[in-house]
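Colleague: below are the sequence and a predicted model; questions follow.
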Amino acid sequence: MREQLQELLEKRVQQCVSQKNRSSTHFCPKIELKKEGLAKRSGEIIKAKSIGNIISVDHGQEEKSSVQYNVHFKYLVKHKDMLFLEEQIEERRAEFYKGILIEDHEINRYAEPKEDTELKIEKEDSEERIVYEYNRLRAVQYAERWWNSYNPAYETFEVNCTNYISQCLHAGGGPMRGYPNRGAGWWMMNKNWSYSWSVANSMRIHLPRASIGLRAKEVTSPEELMLGDVICYDFQGDGRFDHTTIVTAKDANGMPLVNAHTTNSRMRYWAYEDSTAYTPNIKYKFFTIVDDQ
């Protein structure tokens, strides 16, 4: 099984830099979407590398086996006169019958049932004032340090994207407030947390509505975002947001490159058009963090 998976990964790496893929029996739509998106922006993948790691093997009945594994992809991207390294961790499952690979697919955590949580609208004291300065460099440094690992000082979730972004914002100076009311403020402490800290839809509601503590201003386009700002994603376009990322760099066109968890990623193009969770109905919210300085 290991040898077959390794061969599959080698073919996907070859597809990243090859100009003729569609006739291949190992054609990967996700890689082709990434390449097409880069080509539209005058970019290309000039080198790719993958490292696989088997997590578990389930030997089922009737000579069937299921393997869950992770793949660390590294893409050296040339965008106009700029070079950068994009990285992504794919969580995948392969199915075998009599030792022969018959199916392989990426696991889409956003296709699973969504947690039924809502942010309660709080009554804020207009006289309360929390002065803070948002240090964008520190937020980005934290995002880079922990993009593919988990800070043991915090709880970790299966869908960890918003928790990771909250940690980045806190590292940048965003002040926690509201404990112990889960529907108030933005916080994580004593093995508990607010909805706005850990749930993508609740963070999307909280950031522009907050008038004290951590808050943000919604802008209309990704070009307006700075390093350390936040993008929220509604993959299905149903009004309930699923995912959150943080801006950690800009490409040669001044468009955001982002880091994220759940599908751990760094320096990924903001639009997520190559994501397994992407649909044509996707909607975005762009938030720039504000402070008292």
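Modeller: Great, that's in hand.
Colleague: every contact and neighbour count from this point should use C-alpha atoms.
Modeller: Noted.
Colleague: kindly list the longest helix within the protein.
Modeller: Counting by DSSP state H, the longest helix found in the chain is helix 2-17.
Colleague: buried sites along that helix?
Modeller: 5, 9, 11-13, 15-17 (16 or more other C-alpha atoms under 10 Å).
Colleague: from the residues you listed, which is closest to I205?
Modeller: C16 (37.8 Å; C-alpha to C-alpha).
Colleague: residues in contact with that closest one?
Modeller: C16 is in contact with 31-32, 35, 45, 47-48, counting by C-alpha atoms under 8 Å, 6 or more residues apart in numbering.
Colleague: what's the spacing between the most centrally placed residue in the chain and Y132?
Modeller: With distances taken as C-alpha atoms, centre = their mean, A260 lies nearest the centre of the chain, 3.0 Å away. Distance, A260 to Y132, using C-alpha to C-alpha, to the nearest Å: 24 Å.
Colleague: over to P180?
Modeller: To Y132, P180 is 21 Å away according to C-alpha to C-alpha.
Colleague: and if you look at L119?
Modeller: 24 Å.
Colleague: what does R12 give?
Modeller: Here R12 is placed at a distance of 46 Å from Y132 (C-alpha to C-alpha).
Colleague: please name the nearest non-neighbouring residue to K30.
Modeller: Once flanking residues are discounted, K30 sits nearest to D274: 5.3 Å by C-alpha to C-alpha, 6 or more residues apart in numbering.
Colleague: and for P256?
Modeller: Nearest one to P256, counting by C-alpha to C-alpha, 6+ apart, is K250 at 4.6 Å.
Colleague: what helix or strand does P280 sit in?
Modeller: Counting by DSSP states H and E, P280 is held by no secondary-structure element, helix or strand.
Colleague: separation between it and V258?
Modeller: From P280 across to V258, the span is 20 Å (C-alpha to C-alpha).
Colleague: check E122 too.
Modeller: Look at E122 and V258: by C-alpha to C-alpha, they are 31 Å apart.
Colleague: could you do S66 as well?
Modeller: The gap separating S66 from V258 is 32 Å, by C-alpha to C-alpha.
Colleague: which residue ranges of the stretch 1-150 of the chain form helices?
Modeller: Counting by DSSP state H, counting those that start in this stretch, one finds helices in the stretch 1-150 of the chain at the ranges 2-17, 29-40, 136-145.
Colleague: want to compare, so here's the second one:
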Amino acid sequence: MKKQLKAKLEERSEQFVQKRKIDDEKIIKKQKSLRKRKAEIVKVMATGRIISREQMDDQDLIYYNVHLKYFIHQGGHFYLEEEVEMRKASYFKGAIFEDVEVPVIYPEATEDRIIKKEHSKDHRASFYYDRLNAVRYAERWWNSYNPAYKKFDVDCTNYISQCLHAGGAPMRGYPNRSKGWWHQNRNWSYSWAVANSLKSHLQTSTAGLKAREVKDPMQLKLGDVICYDFQGDGRFDHNTIVTGKDAAGMPLVNAHTYNSRMRYWAYEDSSAYTPNIKYKMFTIIDDA
């Protein structure tokens, strides 16, 4: 069974760089996105790790992670993009008959609140946003979890908040979960861990962690934040942090949930992507 899984990983790696007709929607999306950027995958490396196994009569279900590394060439430059897929392989009488990516289910966050613009007197001392430290933290923890914080099943916003705090963004609002942006005593504000709430906080905050919305992704700097509404229904599902730029000056981002590093910002190759996707892009404002 492990030999079959290894062979499947090798086949999947080859498909990303080959130009023959393929049926995997994600690979098709990634190749299309790369062509638009005048980039190409030179090499792909894939390693797998089995997470769990279920047995039902003659059928085995294997849940496993695939760590993909894409060596990308664009405009005379090379860079390494990484992501971790969660996949499910179904075996029947020892043979694979299905191998699919497990989609992320972004929850309807019942604890989310619409955050009205705050006119807070809770002003903190001026702070300098250390973008390099934020990126260092994003790189250190992109595919693991800092035990100092709670790990969420949908962990994207928690991870981005940790990166922002590592860059020096000050917490405020404790213990009111609907106020400010904070994590303390194994508790947290909605804006710390809920994607839509962080987006709302960045739009409205006038103290502590503040941001300015921009329309052009090329205006974003390292340590800035991009928010994603995959369905285009007004509720934002996902957040990423800018950790690099490609050869054209466009942002590359790190993220959690489906852990990724140096991924192209538009997420056109994501299984969550839809033609209705909307983005909000924020550059962090400090007091320097």
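Modeller: Structure's in. What do you need? The model shown is predicted, which means the values in this text are computed figures rather than measured ones.
Colleague: can you calculate the TM-score here?
Modeller: Here the TM-score for the pair of chains, by TM-score structural alignment, normalised by the length of structure 2, is 0.96; 287 aligned residues with a C-alpha RMSD of 1.3 Å.
Colleague: returning to that earlier point: show me which of P280 and V258 of structure 1 is the more surrounded one.
Modeller: In this view P280 of structure 1 and V258 are compared by other C-alpha atoms under 10 Å, and V258 has more residues nearby, 28 against 9.
Colleague: so that one, which of the three states?
Modeller: strand (DSSP: H, G, I helix; E, B strand; the rest coil).
Colleague: kindly provide the distance from it to L33 of structure 1.
Modeller: In terms of C-alpha to C-alpha, V258 of structure 1 sits 18 Å off from L33 of structure 1.
Colleague: quick one: contacts for the residue nearest to K30 of structure 1?
Modeller: 30-31, 33-34.
Colleague: which residue ranges of the stretch 151-288 of structure 2 form helices?
Modeller: Listed in chain order, the helices found in the stretch 151-288 of structure 2 under DSSP H, counting those that start in this stretch are 156-166, 190-193, 195-204.
Colleague: how about the last one, aligned to which bit of structure 1?
Modeller: Structural correspondence for helix 195-204 of structure 2: residues 200-209 of structure 1, per TM-score structural alignment.
Colleague: give me the contacts around that stretch.
Modeller: If you take C-alpha under 8 Å, 6+ apart as the criterion, stretch 200-209 of structure 1 is touched by 117-119, 161-162, 185, 195-197, 214-218, 232, 240-244, 285, 287.
Colleague: that one: how far from the chain's middle?
Modeller: 17 Å (C-alpha atoms, centre = their mean, to the nearest Å).
Colleague: all strands of structure 1, in order?
Modeller: 43-59, 64-79, 82-97, 100-106, 188-189, 192-193, 215-219, 230-234, 243-250, 256-260, 265-269, 283-290 (DSSP state E).
Colleague: next one: the second one to chain centre, how far?
Modeller: Read that as strand 64-79 of structure 1. Computed by C-alpha atoms, centre = their mean, the separation of strand 64-79 of structure 1 from the middle of its chain amounts to 15 Å.
Colleague: what about I22 of structure 2, distance to H256 of structure 2?
Modeller: In terms of C-alpha to C-alpha, I22 of structure 2 sits 28 Å off from H256 of structure 2.
Colleague: more neighbours, those two?
Modeller: When neighbours are counted by other C-alpha under 10 Å, I22 of structure 2 and H256 differ, and H256 comes out ahead with 28 against 11.
Colleague: is it true that that one touches W141?
Modeller: No: using C-alpha atoms under 8 Å, H256 of structure 2 makes no contact with W141, being 9.1 Å away.
Colleague: count of residues packed around the counterpart of G94 of structure 2 in structure 1?
Modeller: The equivalent of G94 of structure 2 in structure 1 is G99 (alignment by TM-score structural alignment). Residues within reach of G99 of structure 1, counting by other C-alpha under 10 Å, total 12.
Colleague: could you list every residue that touches the residue nearest to G99 of structure 1 when sequence neighbours are not counted?
Modeller: In space, and not counting its chain neighbours, G99 of structure 1 is closest to M1: 6.5 Å by C-alpha to C-alpha, 6+ apart. With contacts defined as C-alpha under 8 Å, 6+ apart, the neighbours of M1 of structure 1 are 96, 99-101.
Colleague: ok, how many other residues are close to I100 of structure 1?
Modeller: I100 of structure 1 has 12 neighbouring residues, counting by other C-alpha under 10 Å.
Colleague: pipe the helices of the stretch 1-150 of structure 1 into JSON lines and attach distance to G173 of structure 1 per row.
Modeller: Listed next are the helices of the stretch 1-150 of structure 1 as JSON lines, based on distance: least, C-alpha to C-alpha, whole Å:
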{"stretch": "helix 2-17", "distance to G173 of structure 1": "39"}
{"stretch": "helix 29-40", "distance to G173 of structure 1": "34"}
{"stretch": "helix 136-145", "distance to G173 of structure 1": "8"}
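Colleague: R268 of structure 1 is nearest to which of the ones you listed?
Modeller: helix 29-40 (10.2 Å).
Colleague: next, the buried residues of that closest one.
Modeller: 31-32, 34-38.
Colleague: looking at these, which is nearest G60 of structure 1?
Modeller: Nearest to G60 of structure 1 among the buried residues of helix 29-40 of structure 1: I31, at 30.6 Å, using C-alpha to C-alpha.
Colleague: so what corresponds to the closest one in structure 2?
Modeller: Using TM-score structural alignment, the equivalent of I31 of structure 1 in structure 2 is I27.
Colleague: pretty sure its match is touching S13, no?
Modeller: No: look at I27 of structure 2 against S13 with C-alpha under 8 Å: they stay out of range, at 9.8 Å.
Colleague: not counting sequence-adjacent ones, nearest residue to the equivalent of G249 of structure 2 over in structure 1?
Modeller: In structure 1, the residue paired with G249 of structure 2 is G254, using TM-score structural alignment. Once flanking residues are discounted, G254 of structure 1 sits nearest to E223: 6.5 Å by C-alpha to C-alpha, 6+ apart.
Colleague: and the aligned residue in structure 2 for the one you found, what does it touch?
Modeller: With the correspondence set by TM-score structural alignment, E223 of structure 1 lines up against M218 in structure 2. By C-alpha under 8 Å, 6+ apart, the contact list for M218 of structure 2 reads 249-251.
Colleague: can I get these in JSON lines with distance to S205 of structure 2 and neighbour count?
Modeller: Listed next are the contacts of M218 of structure 2 as JSON lines, based on distance: C-alpha to C-alpha, whole Å; neighbours: other C-alpha atoms under 10 Å:
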{"residue": "G249", "distance to S205 of structure 2": "28", "neighbour count": "12"}
{"residue": "M250", "distance to S205 of structure 2": "27", "neighbour count": "20"}
{"residue": "P251", "distance to S205 of structure 2": "24", "neighbour count": "25"}
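Colleague: I'm done for today, thanks for sticking with me.
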